[in-house]
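In: below are the sequence and a predicted model for it; my questions follow.
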Amino acid sequence: MADDRVKRFREITGASEAEAASFLGSRTDVEACVNEFFDVLASGGGPPPAEPEVRAPIAPMEDVMLPPEAAFPHAIPIVVDNLRDFRVESEIQTARQEAALAGGSDEASKRFEDLFRPPIDILFRDGDFTEAKEFAKDENKWVLIDLQNSKVFLSVVLNRDLWQSVSLKSYIQEHFLLTQYNIESVEGSKLQRLYKVEDTDFPHIEVIDPRTGESLETLGGEGVTLEPVYVTAFLKAFIHLNGSPDKFDPPKKVTPRDVRRLLEEERELQEAIQRSMT
């Protein structure tokens, strides 16, 4: 039973076996321990002290304690992914498991929704994709599709790290109509097939011509982190090359050079502002 508690705690939190055993102690309510563990981490502190537990002496044994390759640690590649936020990933996993364990309780669902709430203040919410295209055409704006895959962290995290950028929001509202669909929904699944988006193509953003539905540009891809500064520069380059839909003829593709030029201009502008302030 003790091993089951430790295993379950480790699966949710990512803690080591020693940390999990030490933290759990003799407590049996694993879910309560998990919540307490994440609450303390979120507040900036370390894990709370575990309940004291007196362990029985370990019986002597003879066995192979390590696999042969572990005897040569330099032969084992160590991979560090600086783009991942493991604490947030653990929170996502915990929220989902809490919702499942509680039968989809309101409290567990709300916790997950608050972490990665869609940018409803700039999203089109008055109809399906066909109606979004018609609305964008009337407004003379391009359509942005954020096609989300809830199983891909870099796709889900766009709601927290990309769409909350004030400068990006302002530029989108001026020139684009933002739509968002999950591939598990009927509309999202249809768009995934229409634009031939593979399961490895996430995060995934498309720039769409509202008159024809043609995909003009794609942002993202497997393992790609979409930073607000880069996405803003990319969209500015697109507008600079193509203008508005009513003046669009023929499409011009954004190149890395276009984006670098705008990023450099933005950097120089910020430096000039800093100099003027000092």
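Out: Alright, I've got the coordinates. Numbers count the residues shown, from 1 in each chain.
In: please make it C-alpha for all contacts and neighbour counts, starting now.
Out: OK.
In: from Glu271, how far out is Glu265?
Out: 10 Å (C-alpha to C-alpha, to the nearest Å).
In: is the closest residue in space to Leu178 that isn't next to it in sequence in a helix, a strand, or coil?
Out: Using C-alpha to C-alpha, 6 or more residues apart in numbering and skipping the chain neighbours, the partner closest in space to Leu178 is Leu144 (4.7 Å). Here Leu144 is strand, with the state taken from DSSP: H, G, I helix; E, B strand; the rest coil.
In: strands of this structure, start to end?
Out: 142-148, 176-182, 204-208, 215-220 (DSSP state E).
In: give me whichever of the ones you listed is most buried.
Out: Highest mean neighbour count of the strands of the chain: strand 142-148, a mean of 25 (counted as mean count of other C-alpha atoms under 10 Å).
In: take this one as well and set it beside the first:
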Amino acid sequence: MSDKDEKVITFLELTNSSDPEEALLLLEQNDWNLENSVNNYFLIHEDDNKQAASSSSPSKSSPINSGEGGNVYYDDQDNVRAPMTAYTDTMIDSNDVYDQFTGRAIPANRRRPQHQQRNNPFETFRNFQAEVKVPSPTAPTRKQTQLAELFKPPLDILSFGSFDTVKKMAEQKKAFLLVNIQDVTEFDCQKLNRDTWSHTGLKSYISNHFVFWQVSKDSNEGAYFVKIYPVQQYPYIGIIDPRTGRNMINTQGKFIDSDQAYSFLQKFVTSKEQPLDETDSKDVKRQKRHTTEEEELEKAIQLSLQGATNQNKQDDQDEQDEQDQQDEQDEQEEQEEQDEQEELQEDEDLSMYEKEIVVPPPNATPIVDETIGKVGDCVIQVRLPSGEVLKGNFQSTDTVQKIYYFVTVKSGIKNFVLMTPFPRVELTGELISKTLQQNDLVPRAILTVKDTP
């Protein structure tokens, strides 16, 4: 007898099995390991052993709970469950809660708050007394309210709206526009609201002489202002002429108290006249001349009446009156001629001024310098009529004339005028001899070229 046959016989004895083929199959699957084969056999026939043990119990039907309140019986012979009892139920809304005690739905509006519901496993660990003492995150604390009141903007003297809107307001009021650009991350800006703009006397002075506009640099209007004006540091305080949009004067990057602000504004107001509606000097002079003619005519009528009522006077008195009237007429004609000469002179001056504005310096000899447009802390971009953009670096002390030479050298254009895009100002006349700093073209600016005949 071989070793394999002995293992088959031992397997049958240990498992009490009568199937040699099954024993041979399990031994071959487990590489003739007797212990593993026996364990696999009992694992396979474990359900059969349980079924045999249950079949040895008395044969009768046993009820079990179906979980729905009724009894369900099993047939021991076929092991088939009896059919479930039919019942009727009502579906509830997903927002309602089912009360397991009453069997009825609880609407959402009558439901207890979640902190009172018992089915939350974390309810036991919550400290409701401590939660009541903690303020709501949406309600500001007393300290926050005091700080907000302390650093609030001067709303009673501010004007609101876009930059164009407040410029029109200032122009209608015939006042300059006072602009304050703030950065919320700079404490000096907050100090301006707390210490400077809150001063009662300064408020009154600003209301009488300016239209006050305050915005943040992060707002749309603030970003627009920073884009078109040379704002480098914060807080920024500037005065704008509402008629031309010119930046008259500014201070930036430092805090100024109420006394310094009052001195800054008063010095500007006393040195500059308030914006007024433009009037035609010729119309004023014509009106003055018409008034003079009416006065002279009235005098002539009075003299005539006086002569008519005093016919009995001596002839020498009549001659004296006529002489006086003739002198007055001569004086009137002389005054008219003088006014006409002044008008002609003004027309000639205006014509020469307009000619100086429209036509740039004729046939200016370009300065051939290799360093032109390459050295300086100011970046100037010049857009040509062809769409090409010239970019050069200049010193803040350079004059506008040097930019004219730079454009002539680089593009070959001779008859042209340089203009700022906003506000639209032609850099001609006296502006040519001024520096870039004086023309508010630092640290960077964009100019356009306008061809002239």
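Out: Yep, that arrived. In this text the structure is predicted, and so the values were computed from the model without any measurement.
In: drop the TM-score for these two in here.
Out: The TM-score (TM-score structural alignment, normalised by the length of the first structure) is 0.48; 147 aligned residues with a C-alpha RMSD of 2.9 Å.
In: residues near the nearest residue to Ala20 of the first structure once chain neighbours are set aside, how many?
Out: Closest residue in space to Ala20 of the first structure, ignoring its immediate chain neighbours: Val6 at 5.7 Å, by C-alpha to C-alpha, 6+ apart. Per other C-alpha atoms under 10 Å, the neighbour tally for Val6 of the first structure reads 22.
In: which residues of the second structure fall in strands?
Out: Using DSSP E, strands in the second structure cover 63-65, 71-75, 80-81, 97-98, 105-106, 176-182, 210-216, 236-240, 247-252, 378-383, 389-394, 416-420, 425-426, 444-451.
In: tell me the most buried of those strands?
Out: strand 176-182 (a mean of 24).
In: what angle do that one and strand 236-240 make?
Out: Angle, strand 176-182 of the second structure to strand 236-240, by axes from the mean of the first three to the mean of the last three C-alpha atoms, to 10 degrees: 160 degrees.
In: and strand 176-182 of the second structure, what does it pack onto?
Out: helix 163-173, strand 210-216, strand 236-240 (3 or more C-alpha pairs under 8 Å, 6 or more residues apart in numbering; DSSP states H and E).
In: go with 10 Å
Out: Under the contact criterion of 3 or more C-alpha pairs under 10 Å, 6 or more residues apart in numbering; DSSP states H and E, strand 176-182 of the second structure touches helix 163-173, helix 187-191, helix 200-209, strand 210-216, helix 220-228, strand 236-240, strand 247-252.
In: wait, Glu17 of the first structure sits on Val6?
Out: Yes. Counting by C-alpha atoms under 10 Å, Glu17 of the first structure does reach Val6; the two are 6.8 Å apart.
In: what touches both of these two?
Out: Phe23 (C-alpha atoms under 10 Å, 6 or more residues apart in numbering).
In: where do the helices sit along the first structure?
Out: 2-13, 17-24, 30-42, 86-101, 106-115, 129-139, 153-156, 158-161, 166-175, 186-194, 228-242, 256-277 (DSSP state H).
In: tabulate the strands of the first structure (a markdown table), appending distance to Val156 of the first structure.
Out: Output for these, formatted as a markdown table (distance: least, C-alpha to C-alpha, whole Å):
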| stretch | distance to Val156 of the first structure |
| --- | --- |
| strand 142-148 | 7 |
| strand 176-182 | 10 |
| strand 204-208 | 10 |
| strand 215-220 | 13 |
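In: nearest to Arg261 of the first structure, of the ones you listed?
Out: Of all these, it is strand 215-220 that lies closest to Arg261 of the first structure, at 17.9 Å by C-alpha to C-alpha.
In: packing partners of that closest one?
Out: Looks like strand 215-220 of the first structure contacts strand 142-148, strand 204-208, helix 228-242 (3+ C-alpha pairs under 10 Å, 6+ apart).
In: I appreciate the help and will end here.
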